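In: here is my input, please return the structure:
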Amino acid sequence: MSVSSGSFALGDVELQCGRTIPQAQLSYCSFGTLNGERSNAVLYPTSYGAHPGDIDWVVGPVLNPDRHFIVIVNMLGNGLSSSPSDGVMGLAETGWVVSHRDNVSAQRRLLREQFGIERLAMIYGWSMGAQQGYQWAVDHPEAVERLCCLCGTARTSPHNQLFLLSLRQALTADPHWTGEGFDGEPLQGLCTFALIYASWAASQRFYGEGHHLAEGPISLGDYVETRWLPAYRRHDPRNLIAMLDTWLAHDVAAGAPHQGDLAAALGSIRARTAVVAGRHDLYFTVDDMATEAALIPGAQFEVIESVLGHRAGNPRDSPPEQAQLRAAVERLWALPSPL
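Out: You can find the predicted model right below:
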């Protein structure tokens, strides 16, 4: 299997918010070989806080690099592509918010200019990756043949926004917050951040059935400190906030041409679409995802039976959920391209 990585120079990029990222760059990695017709490309945008090494386990168990050219692209703000930690971007406090439309625009340039790809055989995305997939299919319906959205919605719900605001408040309430950034590591804020994340990302049943004790007896506090906190301490906290702001603002129908009409936006999707929810996902509920799926012409709606909660869409160490995802993807591949 061919594996490569790189950084694509975008030049100065004007964002939807009106700010400009000087000499922006997009980090990516790829698996497999692009065929001569450039018709076998699969895009996998990153999720919140994820780097490729966190999600590339899907290559093989779910996505086949012998058949497809799989490109994992780091969203703007995640620390690998252009981010506040580079000193080229600020936060919402100073008028900076990256939208998923900005991410999609940058990704489209990467695919076109770096690889000559005009049409994607599939977009596969989990969580914020699914959000980017929806944005792609709405903004460029002629360029997406298949869309697989896992545990993510086309618009961030008010309840989901409350969760995100609590995370943001955890960081900005830290004594090291200056109003625009941090003058030291906000460890107190990060500990609270990890507690909130741990309580939402896994389901009530996950904890009730003792799955957090799989590696031995441990207190809930120690579980969060050892299994969750390190995942966030590795990030510059400004990047964590920037990605939260992207998630908070997510709405595929915002602005022209749909002007907030979600039904019209999702109704414009031409891709063969699979919407896959997690039975116990607290972020993106089965009801919310089913409601959106019903607005997409011909979309298939499925539910993963799992106690993993939101992480059912990224089951790195759980073969049963991997098998369910693989089956959903294979059903989508079996459908003819609509384009």
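In: when you work out contacts or count neighbours from here on, use the C-alpha atoms and nothing else.
Out: Noted.
In: surely Leu120 touches Ser39?
Out: Yes: judged on CA atoms under 8 Å, Leu120 makes contact with Ser39 at a distance of 6.9 Å.
In: these two - which one has more neighbours?
Out: Leu120 (21 against 17; other CA atoms under 10 Å).
In: contacting residues around that one?
Out: Ser39, Asn40, Ala41, Val42, Leu43, Ala143, Val144, Glu145, Arg146 (CA atoms under 8 Å, 6 or more residues apart in numbering).
In: what's the first-to-last distance across stretch 199-212?
Out: 12 Å (CA to CA, to the nearest Å).
In: got the contact list for it?
Out: Tyr223, His280, Asp281, Leu282, Tyr283, Val307, Leu308, Gly309, His310, Arg311.
In: now do the SS call for the third one.
Out: It stands for Asp281. Under DSSP: H, G, I helix; E, B strand; the rest coil, Asp281 falls in the coil class.
In: please generate a structure for the following sequence too, so the two can be compared:
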Amino acid sequence: MSLDYQIFDLGDVQLQRGATLRDCKLAYKTFGTLSPKKDNVIVYPTWYSGQHYDNEWLIGEGMALDPSKYFIIIPNMLGNGLSSSPSNNPEPYNGPKFPLVTACDNVRAQHKLVTEKFGIEHIRLVTGWSMGALQTFHWGALYPDMMDLIAPFCGSAKCSRHNYVFLEGVKAALTADAAWKEGWYTDKPQRGLRAAARVYAGWGFSQTFYRQKLDLERMGYSSLEDFLVGFWEGFFLPKDPNNLLTMLWTWQNGDISDNELYNGDFQAALAAIKAKAYVMPGQTDLYFPVDDSEFEVANMPNASLIPVPSVWGHFAGGPGTNPDDVKFLDDKLKELLAS
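Out: So this is what the prediction gives:
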């Protein structure tokens, strides 16, 4: 079977938290053609548990992310099963021994891909959903002179304390399964994965989504239980628990100021983002409420707050679940790219 993505070899990468990820591999996929001036570049990072396939709904002819106009790079996050991850890394840093990776580590690796593999010095737009938005903010703060535009949607520049607590619930569910064996499982801990799916289900969509029974009316499930099993458990069961926990740690420790450039000064990190920004929280997102985005935008020099008017909660931002939200996002990205 031929793979539809490439691997960029990063060699030995020293990570922020002290470990070295040896023979680090970054999986990526590109769409479109790099222009002779290398000035048509869009970077579009992946999200929690997602792989590049799960980003493709926002790319297409006539859309904002149009491969006939732009060279679009989707880098896969470390830990997502395609790039270096607990599930594919050789001993001794395999499984639960896989090192702690920050969003900063991810974006520095992506920067190497963009600059060393393609010789790109300037990016038109960085955009992404959820943890992709976290990486988008990191791009803006770590490399402020490199891009014109950023559009983080349904995500934040720093994991909030409330968001951190939600993720503790996911982690507790995953690791409570007896089959978990401290991460050295031989059989898939499917009870843990199913439990984590149910924790997630209460957060991924809004109260209004459930009140209006959009799981039945719009998504075609036959009952609430059918939705919880068919959609949510089906979403989690194919995934590797160690990979999920690696990315969960990355999410919980997401903070654009947690590096030697800003030394924990979150407002200074936000103020350093020069790119014109459309910050697009979901109006009913339970992970990333609009107030968090208001604070970010208030501290960024060139940002607009554009809430996504949707009752689909966090899933207003992906992965292409509701056509109305896809159209809203696509229209806003077109507007931003035209500016």
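In: could you get me the TM-score between them?
Out: The pair, once superposed, lands on a TM-score of 0.94 when counted by TM-score structural alignment, normalised by the length of the first structure; 332 aligned residues with a CA RMSD of 1.7 Å.
In: using neighbour counts, trim the contacts of stretch 199-212 of the first structure to the buried set.
Out: Among these, those scoring as buried are Tyr223, His280, Asp281, Leu282, Tyr283, Val307, Leu308, Gly309, His310, Arg311 (criterion: 16 or more other CA atoms under 10 Å).
In: for stretch 225-244 of the first structure, buried residues please.
Out: Trp228, Leu229, Arg233, Asp236, Pro237, Arg238, Asn239, Leu240, Ile241, Ala242, Met243, Leu244.
In: those: which two are farthest apart?
Out: Trp228 and Ala242 (19.5 Å; CA to CA).
In: now the alignment partner in the second structure of Val42 of the first structure: how far from Thr321 of the second structure?
Out: Under the alignment (TM-score structural alignment), Val42 of the first structure maps onto Ile42 of the second structure. According to CA to CA, Ile42 of the second structure stands 22 Å off from Thr321 of the second structure.
In: which one's more surrounded, these two?
Out: With neighbours defined as other CA under 10 Å, Ile42 of the second structure and Thr321 compare such that Ile42 has more, 25 against 15.
In: and that one, which of the three is it?
Out: Applying three-state DSSP: Ile42 of the second structure is strand.
In: wait, what's in contact with it?
Out: Counted by CA under 8 Å, 6+ apart, Ile42 of the second structure has contacts Leu65, Tyr70, Phe71, Ile72, Ile73, Ile123, Arg124, Leu125, Val126, Thr127.
In: ditto for Glu14 of the first structure
Out: Neighbours of Glu14 of the first structure in contact, by CA under 8 Å, 6+ apart: Thr20, Ile21.
In: that one pairs with which position in the second structure?
Out: That one, Glu14 of the first structure, aligns with Gln14 by TM-score structural alignment.
In: kindly provide the distance from the residue nearest to Gln114 of the first structure when sequence neighbours are not counted to Asn40 of the first structure.
Out: Of all residues not flanking Gln114 of the first structure in the chain, Phe8 sits nearest, at 7.6 Å (CA to CA, 6 or more residues apart in numbering). Phe8 of the first structure is 21 Å from Asn40 of the first structure, where distance means CA to CA.
In: next: Pro52 of the first structure.
Out: In terms of CA to CA, Pro52 of the first structure sits 20 Å off from Asn40 of the first structure.
In: mind naming the longest strand for the second structure?
Out: strand 20-31 (DSSP state E).
In: just checking, what packs against it?
Out: strand 6-14, strand 71-75 (3 or more CA pairs under 8 Å, 6 or more residues apart in numbering; DSSP states H and E).
In: report the secondary structure state of Glu302 of the first structure.
Out: Strictly by three-state DSSP, Glu302 of the first structure counts as strand.
In: that one -> the second structure?
Out: Match for Glu302 of the first structure (TM-score structural alignment): Ile306.
In: now its match: closest residue in space that isn't a chain neighbour?
Out: Ile306 of the second structure sits nearest to Met280 (CA to CA, 6+ apart), 4.8 Å away.
In: aligned to that neighbour, what sits in the first structure?
Out: With TM-score structural alignment as the criterion, Met280 of the second structure matches Val276.
In: wasn't that match part of a helix?
Out: No: counting by three-state DSSP, Val276 of the first structure falls outside a helix, being strand.
In: so what's the residue count around it?
Out: Val276 of the first structure: 28 neighbours (other CA under 10 Å).
In: ok, it to Thr285 of the first structure distance?
Out: 11 Å.
In: cool, and Asn64 of the first structure?
Out: 29 Å.
In: comparing these two, which residue is more hemmed in?
Out: More crowded of Asn64 of the first structure and Thr285, by other CA under 10 Å: Thr285, with 21 against 16.
In: give me the element the residue mapped onto Lys171 of the second structure from the first structure is part of.
Out: Aligned by TM-score structural alignment, Lys171 of the second structure pairs with Arg168 of the first structure. Secondary structure from DSSP states H and E places Arg168 of the first structure in helix 158-172.
In: superposed on the second structure, what's the mean shift for that helix?
Out: Comparing helix 158-172 of the first structure with its match in the second structure after superposition yields a mean distance of 0.6 Å (mean CA distance after the TM-score superposition for the first structure).
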